[in-house]
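# predicted model, plus sequence, below.
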Amino acid sequence: MTRLPSRAEVSPEQRKRELKRYILRFFVSLGVFLVLVLFLFATGAHAAKFNVTMDTGNDKGTSTGPLQVLILFAAIALAPTMLLMMTSFTRIIIVLSLLRNAIGLQTTPPNQVLIGIALALSLFVMAPTLTEVNNTAVQPYTNGKITQTQAIENAKKPLKVFMLKQTGVKEMNMFLELSGQKHELKKVEPNELLSLGFRVIMPAFVTSELKRAFTIGFLLFIPFMIIDMVVSSVLMSMGMVMLPPSMISLPFKLMLFVVVDGWGLLFDSLVKSFH
């Protein structure tokens, strides 16, 4: 078998030739890319003459131009982020992460498992809201009974009601003041605040969710912290200073969590924490 030359055996002239070859390949690839871009721009004027017809199921298509299609794709790209900020996912995933840290487990359960649990619980919590969105917006628009604008407005209402029910008075007043609307609310009434836009409701909702999630996390830390303190005191009194307390307290924390049915209590409390 032929042995490949090592890096030390390669002469400077060979390195220069390889570098020139890589540079040539780079510029060739860049040229092909620029040609494709120019081709797309050149054909853009012809493509602008055509419309994309979105069939609604009743032989009455709605004509959509290239700009509207681009906006639609941008909205689809931002949809996951917006939906995560408008549902119960934020509170649930933060509480699960804080629980893992409170027990002392760094990678168990894995992040994928926590995200899957949070998505399942979020779907369970959001089921009534999603059902209302489907009945009032998606199905009528699919059957051609309402327009696209009416479908969007009908879909906004259930989401706003859900978010306003979880929003605190202090957070809502803060963002109303920041937006220039001088309102001093004493109670958040969802039916009376539907006229507010998402730019006020969404940050107020997320702030309230973070506050509740950290409050629940604090309550979760207390029993596990007590176990750590007891174990540390016992080890200190026995003179076992070099033994890490976390190594001894971890089995006791896991046993306590299993005995009291911690997962069931946590999931039940999380679901009931949403109004």
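Arrived safely. Here the structure is a predicted model, which means the values were calculated and not measured. Numbers count the residues shown, from 1 in each chain.

# going by C-alpha atoms from here, please, whenever you check contacts or count neighbours.
Will do.

# can you show me the strands along the stretch 101-250 of the chain?
For the stretch 101-250 of the chain, strands defined by DSSP state E, counting those that start in this stretch do not occur.

# would you mind measuring from the residue nearest the centre of the chain to residue 92?
With distances taken as CA atoms, centre = their mean, residue 84 lies nearest the centre of the chain, 3.9 Å away. When CA to CA, to the nearest Å is the yardstick, residue 84 and residue 92 sit 11 Å from each other.

# A helix includes residue 49, no?
No. If the criterion is DSSP: H, G, I helix; E, B strand; the rest coil, then residue 49 is coil and not within a helix.

# tally of neighbours for it?
A count of neighbours around residue 49, defined by other CA atoms under 10 Å, yields 9.

# any idea how far it lies from residue 41?
On the measure of CA to CA, residue 49 and residue 41 end up 14 Å apart.

# who's in contact with residue 64?
51-54 (CA atoms under 8 Å, 6 or more residues apart in numbering).

# could these be laid out in TSV, adding neighbour count and secondary structure?
Shown next, in TSV, are these (neighbours: other CA atoms under 10 Å; DSSP: H, G, I helix; E, B strand; the rest coil):
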residue	neighbour count	secondary structure
51	14	coil
52	13	strand
53	12	strand
54	11	strand
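
# what about versus this one:
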Amino acid sequence: MIVATLKRMSPFLILLMGLTCAQLALAQDAPSGIPGIPAVTVGPGETEGSQEYSVTLQILALMTALTFLPAMLMMMTSFTRIIVVFAILRQALGLQATPSNQILLGLALFLTIFIMKPVFEEANRVGLQPYLQEEVTSLEAVELASQPFKNFMLAQTRESDLALFIRMADEQYDTPEDVSFWVLMPAFVTSELKTAFQIGFILFIPFLIIDMVVASVLMAMGMMMLSPIIISLPFKIMLFVLVDGWALIMGTLAASYGL
């Protein structure tokens, strides 16, 4: 067991040893009097009590944060509501693999970017640009950039869901704006799922009626061995196309966020 684990880890160990040796070689070859770039340094910031981190440590933190990007996409944007509605729509139509998961994910991603564009622009204006101009520290930039997302999440979160998680966290807040991200995120996702299922329920009704009508007609004709889904599927697709369903769905999802 241990030997097999070492064999699997051997490429990573070789890479780590190579990087270490290269770093040592660069340090030995560097001319005297020219300091190397420190890997990790923490120094006092401009304001009293604050700290500044080296660029290397900031890059490491940024690369680590990128691994949480999919979770942030689902927990802090409109992606969850959109992809759930698309999945329910495909189920209501009776199509198992059309449109494919890749197409639905692509539609959900770009519709999310369209809906979240004002939030992204505000986060860039108040957080990223001041940091690039060295007006604020990295920690201050993160706090400033997170504020537009927090306002968006608060606007889409039901008070009952927010109160539930505040009660579960056993914390007290004077105003909703004081709620921490760790309490706001699950409340936001719960509200998004509830809204997505409400939209999905409305989508299911016309297609369910078609299934019931087709099943009744087949039973009246004595064709009980024929699956109603095979007969109703073309009618559901025709109805969806005639009412311009994709435009209605996307317009409804965008309008649900106030666009």
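Yep, that arrived. None of these values were measured; they are calculated from a predicted model.

# before we move on, back to that, and the contacts of residue 64 of the first structure, which is closest to residue 178 of the first structure?
residue 54 (39.8 Å; CA to CA).

# hmm, residue 69 and that closest one touching each other?
No. Judged on CA atoms under 8 Å, residue 54 of the first structure makes no contact with residue 69 at a distance of 10.5 Å.

# map residue 87 of the second structure across to the first structure for me.
Counting by TM-score structural alignment, residue 87 of the second structure lines up with residue 97 in the first structure.

# ok, now how distant is whichever residue in the first structure pairs up with residue 130 of the second structure from residue 237 of the first structure?
In the first structure, residue 130 of the second structure lines up with residue 140, judged by TM-score structural alignment. Residue 140 of the first structure sits 71 Å away from residue 237 of the first structure, going by CA to CA.

# what of residue 32 of the first structure?
For residue 32 of the first structure, the distance to residue 237 of the first structure (CA to CA) stands at 74 Å.

# do residue 67 of the first structure as well
Distance from residue 67 of the first structure to residue 237 of the first structure, by CA to CA: 73 Å.

# average offset between stretch 101-120 of the second structure and the first structure?
Compared with the first structure after the fit, stretch 101-120 of the second structure shows a mean deviation of 0.6 Å (mean CA distance after the TM-score superposition for the first structure).

# okay, and that stretch goes to which residues in the first structure?
Going by TM-score structural alignment: stretch 101-120 of the second structure matches residues 111-130.

# in the matching stretch, what counts as buried?
For stretch 111-130 of the first structure, a neighbour-count test (16 or more other CA atoms under 10 Å) marks 114-115, 117-119, 121-123, 125-126, 129-130 as buried.

# so which of the residues you listed comes closest to residue 214 of the first structure?
Among these, and counting by CA to CA, the member closest to residue 214 of the first structure is residue 118, at 15.9 Å.

# so that closest one touches residue 97, yeah?
No. Proximity of residue 118 of the first structure to residue 97 does not meet the contact threshold set by CA under 8 Å, at 10.3 Å.

# which residues are common contacts for those two?
By CA under 8 Å, 6+ apart, no residue touches both residue 118 of the first structure and residue 97.

# circling back to that earlier point, chain neighbours aside, what residue packs nearest to the match of residue 130 of the second structure?
Leaving aside its sequence neighbours, residue 140 of the first structure sits nearest to residue 146 (CA to CA, 6 or more residues apart in numbering; 5.9 Å).

# what span of the second structure is the longest helix seen in the first structure aligned with?
For the first structure, the longest helix by residue count, based on DSSP state H, is helix 198-237. Mapped onto the second structure using TM-score structural alignment, helix 198-237 of the first structure spans residues 181-220.

# list the buried ones in the matching stretch?
For stretch 181-220 of the second structure, burial by neighbour count (16+ other CA under 10 Å) applies to 183-193, 195-196, 199-200, 203-204, 207, 210-211, 214-215, 218.

# next: stretch 235-242 of the second structure.
In stretch 235-242 of the second structure, counting by 16+ other CA under 10 Å, buried: 235-236, 240.

# quick one: mark the members of the residues you listed that sit in helices.
Per DSSP H, the subset of these in helices is 235-236, 240.

# now, among these, which is nearest to residue 78 of the second structure?
Once CA to CA is applied, the member of those that ends up nearest residue 78 of the second structure is residue 240, at 23.9 Å.

# ok, and the closest non-adjacent residue to the alignment partner in the first structure of the closest one?
Aligned counterpart of residue 240 of the second structure in the first structure: residue 257 (TM-score structural alignment). Distances taken as CA to CA, 6+ apart place residue 263 nearest to residue 257 of the first structure, at 7.8 Å, with adjacent residues excluded.

# next, count neighbours for that neighbour.
Neighbours of residue 263 of the first structure (other CA under 10 Å): 11.

# element containing it, please.
Residue 263 of the first structure is part of helix 262-272 when elements are defined by DSSP states H and E.

# also residue 100 of the first structure?
helix 89-103.

# tilt between that helix and helix 262-272?
Interaxial angle, helix 89-103 of the first structure versus helix 262-272 (axes from the mean of the first three to the mean of the last three CA atoms, to 10 degrees): 150 degrees.

# superpose on the second structure and give me the mean offset of helix 89-103 of the first structure.
Averaged out, helix 89-103 of the first structure is 0.3 Å away (mean CA distance after the TM-score superposition for the first structure).

# run the angle between that helix and helix 198-237 for me.
Following the same axes, to 10 degrees, one obtains 10 degrees for the angle between helix 89-103 of the first structure and helix 198-237.
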